[in-house]
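Trainee: starting from these lines, generate the structure:
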Amino acid sequence: MRSCLKLIFFLIKLLFLCVRYGLVFSIIPMFVVKEPTERSKIKTSIGKKLVIILPKLGPAFIKLGQILSTRGDLLGADIANSMLSLQDKLPSFAIQTVEKIFKSEFGANIEDMFLSFDQESVAAASIAQVHKAITKDGVPVAVKILRPKISKAYMDNLRVIKTFSHLVNLFVKKKKRIKINEALETLKKSSEIELDLRLEGAAAEKIKENCKRDMNLHIPKIYWQLTSKNILTSEWIDGIPINQRDKLIGANLDLNLIIEKLAVIFFNQACRDGFFHADIHPGNIIIKQNGDIAMVDFGIVCYLDYELKTFVAEVVYGFLNKDYTKIKEIHFQTGFVPKGQSEYKFELACISIGEPIVGKSLEEISLSKLLKHLFEISRDFSVTIHPELLLLHKTILTIEGTGHYLNPKINMWNLASPWIQSWAKKNLGARWKLAKLNYQKNQFINKIKHVIDNSITGSGMQKQHSPFKHHVLVIVAGLFLLIGLILGRILSSS
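Mentor: Next up, the predicted model:
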């Protein structure tokens, strides 16, 4: 009953925001305006209004908006491009609240645990904020603190998004329907770590261990004695944020070398280790005085299992070598493309994706159009899109955007191509093929065990709703219906 009332309250709030910021009135002209340029302006206006509205709905809506901003094939390029400016920044919560959290977590006051603690935060987002402090040993640290009651707010958001999306899809053309399970799985996977700072600390330690032999990468140390579920204390990193180009040049740092290092670091994490930083943005990448790249804020990381990791490595290597036949074979052999689809047409589609990328500078291609093309082809061939691959695409978009900002005339993947080629020859050879065969054998055995287990297990009974709850659900459905008509119109006309 309480959850139903929360849904009603949320829907009323959403309708109020749509009216207050003029979203409803921006949609009306789309019913009558047919001229492409004017429709593009209207859609851009809708995207800008969504950038204002989504942060007011809750933390999960900000994350959802950031994911959907890379999906021009769903929202339309104009709306998606406008939403790229969606920032996860909120006002800081008071130092008195911070003190209460410390008392609750450690049973001690801040002054008992630190030599000094800055009252003003250096960064504040929807999930947490960060303060600079000095430990009792005189070491500068970054202290990250979760917002009060953020876990509950995030999970409430996810439940609303799931219910809401099912209704919106009723009013959208089949080809434009949102595969909400993809986005929800992405949000759920990221929230598991983001909402428990002990896990974020563990993720940082895992990447640090994976990359301990890698040059040019620095992962901050975690101070576990000053860390809990709601507080994470890590090494303070001095340096220049990667988005401050003029300062990097002023420090005599080689921008092209930074781009190459960034590409190699990403490739190592994603294709070699299968565990990568999935919340890359300029605020999370700091260039140290010696030119090393430091990564911070591991609230969103992505794990690629053996199959996905090797799939990504083979596909990247295939595109770099323009081996489109190999790329096609990988997609069909792994089952990413279902049987019955045309292998010949899929290979042509791969060529249409690869040729604009390989050998060209980032200045000559539009990343939003490229991603739209990728996802459109995925839909046309019923390609399975794993939630992890959505995070991978989002990360690649950000990394390439950073490379473009530092030097628009350099293609970072071509710059790192010799290293990637060398790695692939060593790791995609005969030994790798034997490991892959062994993995496939184990997977086959596990599937047989799963079938046997399922054959001897029963199913539970479904719960029945009370008559009163049924009436409340009718009210919720009515509110969803009204809002679904609005958003359904946006998606169908994009």
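
Trainee: going by C-alpha atoms from here, please, whenever you check contacts or count neighbours.
Mentor: OK.

Trainee: so which strand or helix has the residue sitting nearest the centre point of the chain?
Mentor: Per C-alpha atoms, centre = their mean, the C-alpha nearest to the average position across the chain is that of Leu391, at 4.1 Å. Taking DSSP states H and E as the criterion, Leu391 maps to helix 387-406.

Trainee: now do that helix: distance to the chain's middle.
Mentor: Helix 387-406 sits 9 Å away from the centroid of its parent chain (C-alpha atoms, centre = their mean, to the nearest Å).

Trainee: please enumerate the strands of the stretch 301-450 of the chain.
Mentor: Along the stretch 301-450 of the chain, the stretches classed as strands by DSSP state E, counting those that start in this stretch are 301-303.

Trainee: quick one, helices of it?
Mentor: 306-320, 324-333, 343-354, 367-380, 387-406, 412-415, 417-427, 430-455 (DSSP state H, counting those that start in this stretch).

Trainee: tell me the buried residues in the last one?
Mentor: Of the residues in helix 430-455, those with enough neighbours to count as buried (16 or more other C-alpha atoms under 10 Å) are Lys436.

Trainee: what of the third one?
Mentor: Residues of helix 343-354 classed as buried under the neighbour-count rule (16+ other C-alpha under 10 Å) are 343, 346-347, 349-354.

Trainee: outside of stretch 187-196, which residues touch it?
Mentor: 60, 63-64, 127, 146, 150-151, 199-200, 229-230, 299-302 (C-alpha atoms under 8 Å, 6 or more residues apart in numbering).

Trainee: burial of Ser492, as a residue count?
Mentor: A total of 18 residues lie near Ser492 under the criterion other C-alpha atoms under 10 Å.

Trainee: please tell me I have it right and Trp224 contacts Thr233.
Mentor: Yes. Using C-alpha atoms under 8 Å, Trp224 is in contact with Thr233, at 7.3 Å.

Trainee: look at those two and report which has more neighbours.
Mentor: Using other C-alpha under 10 Å, the more surrounded residue of Trp224 and Thr233 is Thr233, with 27 against 14.

Trainee: looking at the contacts of stretch 187-196, which are in helices?
Mentor: By the criterion of DSSP state H, membership of the contacts of stretch 187-196 in helices covers 60, 63-64, 150-151, 199-200.

Trainee: here is a second sequence; please produce its structure as well for comparison:
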Amino acid sequence: MMRRFLQNGLKPEEKIYLGNTLTYKRLMLKMIATFFRLLRTAWVLIRHDSLVPVEYAPLVPLPLRIIGFISRIFSIGNRKGNAGERFANALEDLGPAYIKFGQILSTRGDMFDAEFAEGLSRLKDKVPPFSMDKAEKTLAVEWGAPWSKHLKSLSQPVAAASVAQVHKGELHNGEIVAVKVLRPNIVQRMTKDMDAIALVASLAHTAIPKLRRLRPKAFVAEARRAVMLELDLRLEAAGQSELAEIAEETGLFRVPKIHWDLIGKNILVSEWIDGIALSSPDILAQPETIKQNLARQVIQSFLASTFEYGVFHADMHEGNLIVDNDGKLVLIDFGILGRLGDAEIRFEIDTLYGFLQRDYYKIAKVHFDIGYVPPHHKIEDFASALRAVGEPIFGKKAEDVSMAKVLMQLLEITELFDMEMQPQLILLQKTMMQAEGVARRLDPSFDMWEASRPIVEKAVRRELGPERYINDFLDGLDRTRKTLQTLPDATDNIAKLAKAWAEGEIDLSGVQQPEKPKSSILRPVAYLGAGAVIALGSAWAAGAF
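Mentor: You can find the predicted model right below:
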């Protein structure tokens, strides 16, 4: 039984060697250490009434309700705010790893109600900086020499987050740079804390049947992957370089120049940007024309990256956006990038075009064709549900349409249609809401639809024009060529199998057909830009027609 319990959170390679006594003992020790970290986590959650929040007590089994009732005795004085805000406070107390996990958790609007998600959205990525001595030691290890070999000066930390902190430095040639240094031991700490979080997810999956449709274990695995990728600054530099190329081609935004010769796993050095962060109160004191221009740049840079290149900055909150001294929008912090394949981009464009025509059946068919809606549902029913979302916002001004509200309504409706989770589309949804929020903060009367029109029209022409069908034809020819290349080998293998069967060397009579996986009654919805597309298409159509 213990071995089966251990296997719940193991990696495939760990499961293979579980029978080894030494490996088993190590895993036992790991589980014990994780258990004690879990106790600490539980205590902090209890202090903030976040273990079994009073708002959600009626939704859990009776034993957990009793535990929640008892735990609230110890949370007196820490019950400020709603459940989401209290949970965010608890994560901040638990430290950097939990803060990062909370930020990822805030992208899963399909898992929580709107109030809880709103409470999580205020989670700030601000933690105390680590010492200069530790920063200098990291630089020396990465560069193989004291930092003074490459830098004339290095400031105290000017910004600190859960994963890294930033220093202002000066190269020997006089150029000012931003030096990003990963937190010491952050990889080990993240790994251990994610183990504890994974254990919580496993226990929740077992103890609370209603949570199983939200696939908590799968989400934690997804969060672990995203977190661990952020812990290699070489990968962040690669993402920064990729977006820099897009910035240069579109001319809509700017990305700091990278100093590749100074990049390491724990170090990232790039151009220092003088300007005002969009999170600063000073930005609201700028002239209206500047704020309106910035709002337009935020929306257009996001849409152009997404529709034209299939890659976008996936954390476009105000702190990662700066207006430089020339009034240009500058993006920073590229730890998380979102990516869409050709099929997903085409899906968005087809859906948008359908909404422009108010052709809900066409939109529904696109969803069925790509496989986002299981075939046991009816296209007509889904089309009717989409109409319920789209029609109420047709003809309304853009400032009267809340992207977040549309997305939440869409999530509620599409949950009824058992839509499969699409992680890359969750990220798109979250980033779209972030970009909208930034633009509206800069200019409450900002018409994001009019600002979006040039980008969207270009994408529609490309995806619905002859170029799309020519590319499809060429792709089809390429797939046919590859199939013909492999056909002789496949035919030879079939012939060998048939000969071995005929000669009695193998017996296929006892081979059992694999069971088809059972689809869950309610699968979690991770719905992308269709919500954005609905609002965008309807508002645009209102102006076009």
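
Trainee: please state their TM-score.
Mentor: The TM-score (TM-score structural alignment, normalised by the length of the first structure) is 0.80; 446 aligned residues with a C-alpha RMSD of 3.3 Å.

Trainee: that older thread, pull up the aligned stretch in the second structure for the helix holding Leu391 of the first structure.
Mentor: Taken onto the second structure by TM-score structural alignment, helix 387-406 of the first structure occupies residues 423-442 there.

Trainee: ok, now stretch 140-155 of the first structure?
Mentor: Going by TM-score structural alignment: stretch 140-155 of the first structure matches residues 176-191.

Trainee: got the end-to-end distance for the matching stretch?
Mentor: This stretch, stretch 176-191 of the second structure, spans 34 Å end to end (C-alpha to C-alpha, to the nearest Å).

Trainee: would you mind listing the buried residues in that stretch?
Mentor: 176-184, 186-187, 190.

Trainee: so which of the residues you listed comes closest to Lys397 of the second structure?
Mentor: Ala178 (41.9 Å; C-alpha to C-alpha).

Trainee: skip ahead from the lengthiest strand in the second structure and say which helix or strand is next.
Mentor: Counting by DSSP state E, the longest strand found in the second structure is strand 151-160. The element immediately downstream of strand 151-160 of the second structure (helix or strand, assigned by DSSP H and E) is strand 164-171.

Trainee: how close does that following strand sit to the first structure?
Mentor: Averaged over the aligned pairs, strand 164-171 of the second structure sits 0.8 Å from the first structure after superposition, using mean C-alpha distance after the TM-score superposition for the first structure.

Trainee: touching that strand from outside, list them.
Mentor: 129, 150-160, 176-183, 272.

Trainee: go again using 6 Å as the cut-off
Mentor: 151-155, 157-159, 176-183 (C-alpha atoms under 6 Å, 6 or more residues apart in numbering).

Trainee: coming back round to it: okay, buried residues for the match of helix 387-406 of the first structure please.
Mentor: Of all the residues in stretch 423-442 of the second structure, those buried under the rule 16+ other C-alpha under 10 Å are 423-442.

Trainee: same question for stretch 133-143 of the second structure.
Mentor: 135-136, 138-139, 142-143.

Trainee: dump the residues you listed to a markdown table, plus secondary structure and distance to Glu450 of the second structure.
Mentor: Shown next, in a markdown table, are these (DSSP: H, G, I helix; E, B strand; the rest coil; distance: C-alpha to C-alpha, whole Å):
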| residue | secondary structure | distance to Glu450 of the second structure |
| --- | --- | --- |
| Ala135 | helix | 46 |
| Glu136 | helix | 49 |
| Thr138 | helix | 48 |
| Leu139 | helix | 47 |
| Glu142 | helix | 48 |
| Trp143 | helix | 49 |
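
Trainee: now the two most distant members of the residues you listed.
Mentor: Between all members of those, the farthest pair (by C-alpha to C-alpha) comes out as Ala135 and Trp143, at 12.3 Å.

Trainee: what's downstream of whichever strand or helix holds Asp73 of the first structure, the next helix or strand?
Mentor: Under the criterion of DSSP H and E, Asp73 of the first structure resides in helix 72-75. Where DSSP H and E defines the elements, the next helix or strand beyond helix 72-75 of the first structure is helix 77-83.

Trainee: tell me roughly how far that next one lies from the second structure on average.
Mentor: Using mean C-alpha distance after the TM-score superposition for the first structure, helix 77-83 of the first structure ends up 1.9 Å from its aligned counterpart in the second structure, as a mean over the superposed pairs.

Trainee: what stretch of the second structure does that helix fall on?
Mentor: Residue span in the second structure matched to helix 77-83 of the first structure, by TM-score structural alignment: 114-120.

Trainee: buried residues, the matching stretch. List them.
Mentor: Buried-residue list, stretch 114-120 of the second structure, by 16+ other C-alpha under 10 Å: 116-120.

Trainee: and for stretch 242-259 of the first structure, what's in contact with it?
Mentor: 282, 285-286, 403.

Trainee: any chance of these in TSV, plus distance to Leu253 of the first structure and secondary structure?
Mentor: Below are these laid out as TSV (distance: C-alpha to C-alpha, whole Å; DSSP: H, G, I helix; E, B strand; the rest coil):
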residue	distance to Leu253 of the first structure	secondary structure
Pro282	17	helix
Ile285	15	strand
Ile286	13	strand
Gly403	14	helix
